[in-house]
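S.K.: Structure, please.
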Amino acid sequence: MQTGQASKTAYSAARYRAAHQVLEQGSVFRDPLALRMLGADVEDLHADAPRRGMRMFIAARHRFAEDHLAAAVSRGIGQVVVLGAGLDTFAYRNPHPGLRVVEVDHPDTQEWKRQRLAEAGVTIPGGMRHVGVDFERESLADRLRLDAPAFFLWLGVVPYLTSEAFAQTLGFIAGRAGNEVVFDYAQSPERMPAERRAALEARAARVAKIGEPWLTFFEPEEIAADLAERGFGEVEDLGPAGLAARFFNRPDVAPETPGGHVLHARRR
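M.R.: Next up is the predicted model:
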């Protein structure tokens, strides 16, 4: 993203979440605040119908993440950190009494979100924290202090980070036993079949044009080795086929998405 401006891809993700509520009636992921946060007309969102692949992937990654979060809360996790929060609404519809929420994002995007919350009439919960961090220029460890294990929601962020920024943030999460994380990541288009590679490259060109290029790619075996080396266990990594089997009972979900994989890992 560009300094002084809110993230454009954060807006796009919010639009996909809202469009899912309209076009699929939230069949995979229910978000009753998505439309209010976006501030778009329902009729306008019908124009998003052709973008089903990306829309359904975003719905599935949120469902996957919040299902794992609910399980973590049942095990005793008492705080969640939303990294790269954008217009994410979890903190404002939090179904877990007593679960503390920290939102972390670039200060420019946070200011934009506060404006959207006010315009939408959404109340900021008492006790919620906002932490401003530029992941490419600042260390999360310098800005965020936690006193117990936490669950990290890190969605729609990793492909836009440099490998150094990704490693630094993951290292922070790995620094406390009991921490858990869900994030999505992109496989390199060069390793994809030709038909999927073309779609990925086209989308990569679009986000690069708005100033938010994809910078980091992983293969499943690479990320698995990295997580194991950092002490993570109980890793679940779902690619397009795995997400389709779990949430759609079909193999054709989101072939063109940048974050084709979503994973959960728990620090031992």
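
S.K.: Every contact and neighbour count from this point should use C-alpha atoms.
M.R.: OK.

S.K.: For stretch 148-156, buried residues please.
M.R.: Residues Pro149, Ala150, Phe151, Phe152, Leu153, Trp154, Leu155, Gly156 are the ones in stretch 148-156 that count as buried (16 or more other Cα atoms under 10 Å).

S.K.: again with stretch 154-170
M.R.: Buried residues in stretch 154-170 (16+ other Cα under 10 Å): 154-162, 165-166, 168-170.

S.K.: try stretch 229-243
M.R.: Quick answer for stretch 229-243 (16+ other Cα under 10 Å): Phe232, Gly233, Val235, Asp237, Leu238, Gly239, Pro240, Ala241, Gly242, Leu243.

S.K.: Next, the structure of the following sequence, for comparison with the previous one:
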Amino acid sequence: MEAGQPSRTAMSAARYRAAHQLLEGGRIFSDPLAVRILGVDEQELLADAPRRGMRVFIAARHRFAEDALAAAVARGVREMVVLGAGLDTFAYRNPHPGLRVTEVDHPDTQAWKRDRLAASGIAIPPSVRYLGVDFEKETLELPSDEPAFFLWLGVVPYLTREGFDATLAVVAAHEGNEVVFDYAQPPAHMPAERRAWLEARAERVARLGEPWLTYFEPSEIASQLGSSGFGEIEDLGPSELASRFFGRDDVPPGTAGGHVLRARRSSR
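M.R.: Got it, this is the predicted structure:
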């Protein structure tokens, strides 16, 4: 990410979310503000049709996360933290009365988002707070000690392992905290076609100045979460995502290596 500029991969993720609303009618993940906040011509978004694999993966990870959030709210959670918020719109279409949302992101990306909200006429509810943090340089400090739900999508692969560990420690600090994040498996042990796609994707984001730095094997991340106090873990790999959200048994091209994981902090 270039100093003074918003995250380009945050822009890319927002574009995939918006294109899903037009090309698939939001079938997997409905976001009525996605096109509006992005400010890109709809015809331009329709031209993204060939990139279906990545588009539906991003839609699926949000659907999984917001389903998990609804269950957490039903249990009494009233704090949500969006880590690496980018142009995420949940806080501005929040259907849960009493749920407070803290958006955490790099100050440059946050300023860009505030500009986009103003330009698109999207009101900022009083339940929203903003916290500017560079995950690699600053310690995340949250405004509340209440149990919270953490939405951490499209961030983990771009962090160093040290940045990941430091942020996870904050998420694990309180009993009852819950997190949903996505991660990529290392390409080395993948079948050739899936490895080629993942390596090509990694090369593209590296050219944008935001390289992938951290990968996990499922057993590795499960072990780390367990040692951090998370006793309830649900990890959906490409096959599970395809079955649950894409209506198919095979793995769609463009989702190779992507996992979405939910973990809840239990009592130690």
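
S.K.: Could you get me the TM-score between them?
M.R.: The TM-score (TM-score structural alignment, normalised by the length of the first structure) is 0.97; 266 aligned residues with a Cα RMSD of 1.1 Å.

S.K.: For Asn249 of the first structure, see how far away the most centrally placed residue in the first structure is.
M.R.: For the first structure, the residue nearest the mean C-alpha position is Leu155 (1.2 Å; Cα atoms, centre = their mean). For Leu155 of the first structure, the distance to Asn249 of the first structure (Cα to Cα, to the nearest Å) stands at 23 Å.

S.K.: circling back: from the buried residues of stretch 229-243 of the first structure, which ones fall inside strands?
M.R.: Assigned to strands by DSSP state E, the following of these qualify: Phe232, Gly233, Val235, Asp237, Leu238.

S.K.: Now for the residues you listed: which two are most distant?
M.R.: Phe232 and Leu238 (16.4 Å; Cα to Cα).

S.K.: Can you point out the buried residues in stretch 74-84 of the second structure?
M.R.: Within stretch 74-84 of the second structure, the residues that qualify as buried are Val77, Arg78, Glu79, Met80, Val81, Val82, Leu83, Gly84, counting by 16+ other Cα under 10 Å.

S.K.: What helices and strands are in contact with the longest helix seen in the second structure?
M.R.: In the second structure, taking DSSP state H as the definition, the longest helix is helix 52-74. In terms of contacts (3 or more Cα pairs under 8 Å, 6 or more residues apart in numbering; DSSP states H and E), helix 52-74 of the second structure is packed against helix 8-23, strand 148-152, strand 258-265.

S.K.: make it 6 Å
M.R.: Here helix 52-74 of the second structure touches no other helix or strand, going by 3 or more Cα pairs under 6 Å, 6 or more residues apart in numbering; DSSP states H and E.

S.K.: Onto which residues of the first structure does that helix map?
M.R.: Mapping helix 52-74 of the second structure onto the first structure (TM-score structural alignment) gives residues 52-74.

S.K.: Closest one to Arg206 of the first structure out of the buried residues of stretch 229-243 of the first structure, please.
M.R.: If you rank these by distance to Arg206 of the first structure using Cα to Cα, Pro240 comes first, at 21.3 Å.

S.K.: what residue of the second structure takes the place of the closest one?
M.R.: In the second structure, the residue matched to Pro240 of the first structure (TM-score structural alignment) is Pro238.

S.K.: got the contact list for that match?
M.R.: For Pro238 of the second structure, the contact set (Cα atoms under 6 Å, 6 or more residues apart in numbering) comprises Val251.

S.K.: circling back: give me the distance from the longest helix of the second structure to the chain's centre.
M.R.: What separates the centre of helix 52-74 of the second structure from the centre of its chain is 9 Å, taken as Cα atoms, centre = their mean, to the nearest Å.

S.K.: now do stretch 129-141 of the first structure
M.R.: A distance of 16 Å separates the centroid of the chain from that of stretch 129-141 of the first structure, by Cα atoms, centre = their mean.

S.K.: ok, now stretch 166-175 of the first structure?
M.R.: On Cα atoms, centre = their mean, the centre of stretch 166-175 of the first structure falls 16 Å from that of its chain.

S.K.: Next: stretch 127-146 of the first structure.
M.R.: Stretch 127-146 of the first structure sits 17 Å away from the centroid of its parent chain (Cα atoms, centre = their mean).

S.K.: Okay, buried residues for it please.
M.R.: For stretch 127-146 of the first structure, burial by neighbour count (16+ other Cα under 10 Å) applies to His130, Val131, Gly132, Val133, Asp134, Phe135, Glu136, Leu140.

S.K.: what's the most distant pair in the residues you listed?
M.R.: Farthest pair in those, by Cα to Cα: His130 and Glu136, 18.2 Å.

S.K.: Would you mind pulling the contact partners of stretch 40-60 of the first structure?
M.R.: Identification of contacts with stretch 40-60 of the first structure by Cα under 6 Å, 6+ apart yields Tyr16, Ala19, Phe29, Val253, Ala254, Thr257.

S.K.: same question, stretch 177-193 of the second structure
M.R.: Here stretch 177-193 of the second structure makes contact (Cα under 6 Å, 6+ apart) with 65, 147-153, 195, 215-217, 257-265.

S.K.: before we move on, the earlier item: counterpart of the residue nearest to the centre of the first structure over in the second structure?
M.R.: Alignment note: Leu155 of the first structure maps to Leu153 in the second structure; criterion TM-score structural alignment.

S.K.: From Leu46 of the second structure, how far off is that match?
M.R.: Distance from Leu153 of the second structure to Leu46 of the second structure, by Cα to Cα: 24 Å.

S.K.: Please apply the same query to Gly25 of the second structure.
M.R.: Using Cα to Cα, Gly25 of the second structure is found at 12 Å from Leu46 of the second structure.

S.K.: before we move on, the earlier item: could you export the buried residues of stretch 127-146 of the first structure as a markdown table, including secondary structure and distance to Pro213 of the first structure?
M.R.: Output for these, formatted as a markdown table (DSSP: H, G, I helix; E, B strand; the rest coil; distance: Cα to Cα, whole Å):
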| residue | secondary structure | distance to Pro213 of the first structure |
| --- | --- | --- |
| His130 | strand | 26 |
| Val131 | strand | 24 |
| Gly132 | strand | 21 |
| Val133 | coil | 19 |
| Asp134 | coil | 16 |
| Phe135 | coil | 15 |
| Glu136 | coil | 14 |
| Leu140 | helix | 22 |
